[in-house]
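Trainee: Fold the following, please.
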Amino acid sequence: MKMQKVWFITGASRGFGLEITKAALAAGDRVVATVRRQPAQLAATLDNHPELSVVQMDVAQEDQVQAAVKQGIARFGRIDVLVNNAGYGMVTAIEEATDAEVRKQYDTNVFGLLNVTRAVLPHLRQQKSGHVINISSIFGYDVVPGWGLYGSTKFAVEGISKGLAVELAPLGIHVTTVAPGLFTTDFLSTDSYVAAKTIIDDYQATVGRMRSGTDALHGNQPGDPKKFAQVMIQLANTDRPPLHLPVGKDAVSMYQNNATKMAQEIEAWLPVATSTDHDYRVAA
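Mentor: Got it, this is the predicted structure:
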């Protein structure tokens, strides 16, 4: 008999977060779904499902995060699956982005993820069980012009997840980074990602093309978000989940291409890379 799980899902108002919430409820689980605004609207969208608790929370505000987790525990008694999904994209050349724009990106995509993880882990440790699923990105494996800073936040998520995995494994807690490719969510709509206010003409041939091409790609991505949500349900119900899971043919291809490029570069420079040890002399 399948055990009913309690999910804590951030960024649940739309996109992956909404689809995962729907899929978890349909699977017979309970969900604490967090949104930055209008919690009643999400509850109504999901027909005020009796196994759903919608909580207003900004991941960048640690006091709100702590309160939301306490509210979820009070409602359902435990958390079994944490899905760190909240985040947003930014199209910009790295030089173009201001300090404030970069910090805001990291506050949500990296420090927000850490805020939520720190708030949930004490409960998972007490249970000696649980699964932390961090949503990374195809750009957490490699980058394209214009998405370098966003990609750097996902590289950070990958590194944090690897650290968490080795620290939490002895406590019975699993960690997985899920790196989706391009799916028909709102991620590429103009009201979901942001563009840096500064534009430098020298980047027109690279970042400029991405700025003009992103809107055209919206709605034409290959991935089905509902199918992505089903992958998440399967992942949460496996006894031996992977640490890394690219989802989508494009994400798998990005991972494989990047791994090949890195291996080739290291091999080409291997004599230099391995030439730096001390020269020890054996005494006569």
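Trainee: For the rest of this, base every contact and every neighbour count on C-alpha atoms.
Mentor: Will do.
Trainee: what's the longest strand belonging to the chain packed up against?
Mentor: For the chain, the longest strand by residue count, based on DSSP state E, is strand 173-180. Where contact means 3 or more Cα pairs under 8 Å, 6 or more residues apart in numbering; DSSP states H and E, strand 173-180 is packed against strand 130-135, helix 148-168, strand 244-247.
Trainee: Single out the most deeply packed of those.
Mentor: strand 130-135 (a mean of 24; mean count of other Cα atoms under 10 Å).
Trainee: Next, the second sequence, to be compared with the first:
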Amino acid sequence: MSTENNTRRWLITGANSGFGAAFTAAVLAAGDEVIAAVRRPESMAEVAAAHPDRVQVVALDVRDPAAAERAIEQAGRIDVLVNNAGYGIVGAIEETTEDELRDAMEVMFHGPLRLTRLVLPQLRERRGGAIVQVSSMGGFMSFAGVGGYSAAKGALELASEALAAEVAPLGIQVLIVEPGAFRTGFAKPDALRVTGAIADYAETAGVARDGLPSSDQQQEGDPAKAAAAVIAVVGQPNPPLRLALGPDAVGAIRGKLAAVAADLDATAHLGLTTGLAN
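Mentor: Below is the predicted model of the structure:
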């Protein structure tokens, strides 16, 4: 993928922390430009001052449709949209309130798709560009305690799989990024949303409730290396749809695929006999 002057403009949501900050640094190091879409524009002041000609900051809460429209209008040309903003939520399904589920879906499903729809007209017009959906290994598989989070990320993944088939003939790339545990602020106690607790789930969802906060800054994944991997894939010929990042993500996704295959093998004799008799 290239533009007229070979400088790409990346709109990155949540650009001020975690993977967003790593993506921003990597894009700037590559000589490209960043449109940092953040809830608190002042949080990008230092980066913007260091790169006054290559960093544009726009205010955006991805929950707000009007703010999304303003941000895209202010951004101007966008070559790569990176839907990165999100947060972790931990709790058993029964422990998770409807409001908590709805907010997770708003931030990690509706918000990204809204921005995607707003950016697509200019990408279609230019017959090029890319949309990067930052999901998680938890968007492809799940485990006790992260059902709400995985539901939001999984919904984004399936919508994006359809989107990829729709826009590929128009020269537009869709990349689903599936990180494992990386040393971002994802698991910080003040960033992680933790639901109310029911004692009966202590040995299932409770493991994630206790384990995720204690893993903060102990993760093996390097956000800078993850960002470099994403940049290497965006715009390459015959790109993959999914990019799993980290040995834990690669292993967990392989395990999920094997489990699905095993279930299919075990039940195929039933599934194949459910057609109408001739």
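Trainee: Using TSV, please lay out the helices and strands packed on strand 173-180 of structure 1 together with distance to Arg211 of structure 1.
Mentor: Output for these, formatted as TSV (distance: least, Cα to Cα, whole Å):
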stretch	distance to Arg211 of structure 1
strand 130-135	24
helix 148-168	13
strand 244-247	25
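Trainee: can you tell which of those is closest to Met262 of structure 1?
Mentor: helix 148-168 (15.2 Å; Cα to Cα).
Trainee: Next, the mean deviation of the closest one compared to structure 2.
Mentor: Its aligned residues in structure 2 lie a mean 0.8 Å from helix 148-168 of structure 1 after superposition (mean Cα distance after the TM-score superposition for structure 1).
Trainee: And for that helix, what's in contact with it?
Mentor: Contacts of helix 148-168 of structure 1 with the rest of the structure, by Cα atoms under 8 Å, 6 or more residues apart in numbering, involve 89-94, 102, 105-106, 109-110, 134, 136-137, 139-143, 173-177, 243.
Trainee: what does the longest strand of structure 1 contact?
Mentor: For strand 173-180 of structure 1, using Cα under 8 Å, 6+ apart, the contacting residues are 124-125, 128-138, 140, 157-158, 161-162, 164-165, 168, 241-248, 251.
Trainee: ditto for stretch 66-81 of structure 2
Mentor: 3, 8-12, 35, 37, 56, 58-62, 114-116, 118-119, 122-123, 128-132.
Trainee: Identify the residue spatially nearest to Asp80 of structure 1, adjacent ones excluded.
Mentor: For Asp80 of structure 1, ignoring the flanking residues on the chain, the nearest one in space by Cα to Cα, 6 or more residues apart in numbering is Gly130 at 4.6 Å.
Trainee: how close does the one you found sit to Pro170 of structure 1?
Mentor: Taking Cα to Cα, to the nearest Å as the measure, Gly130 of structure 1 falls 12 Å from Pro170 of structure 1.
Trainee: How about Gln127 of structure 1?
Mentor: From Gln127 of structure 1 over to Pro170 of structure 1 (counting by Cα to Cα), the distance is 13 Å.
Trainee: do Val132 of structure 1 as well
Mentor: 14 Å.
Trainee: Same question for Ala251 of structure 1.
Mentor: Counting by Cα to Cα - Ala251 of structure 1 and Pro170 of structure 1 are separated by 30 Å.
Trainee: Give me the more crowded residue out of these two.
Mentor: Of the pair Ala251 of structure 1 and Pro170, Ala251 is the one with more neighbours under other Cα atoms under 10 Å, namely 22 against 10.
Trainee: Tell me the secondary structure of the aligned residue in structure 2 for the more buried one, please.
Mentor: When structure 2 is aligned by TM-score structural alignment, the residue opposite Ala251 of structure 1 is Ala249. Recorded secondary structure, Ala249 of structure 2: helix (DSSP: H, G, I helix; E, B strand; the rest coil).
Trainee: List the contacts of the closest residue in space to Ala249 of structure 2 that isn't next to it in sequence.
Mentor: Closest residue to Ala249 of structure 2 apart from its sequence neighbours, by Cα to Cα, 6+ apart: Gly180 at 4.6 Å. By Cα under 8 Å, 6+ apart, the residues touching Gly180 of structure 2 are Ser136, Met137, Gly138, Gly221, Ala244, Leu245, Gly246, Pro247, Asp248, Ala249.
Trainee: Quick one: residues contacting the third one.
Mentor: Each residue near Gly138 of structure 2 by Cα under 8 Å, 6+ apart is listed here: Val146, Tyr149, Ser150, Lys153, Gly154, Glu178, Gly180.
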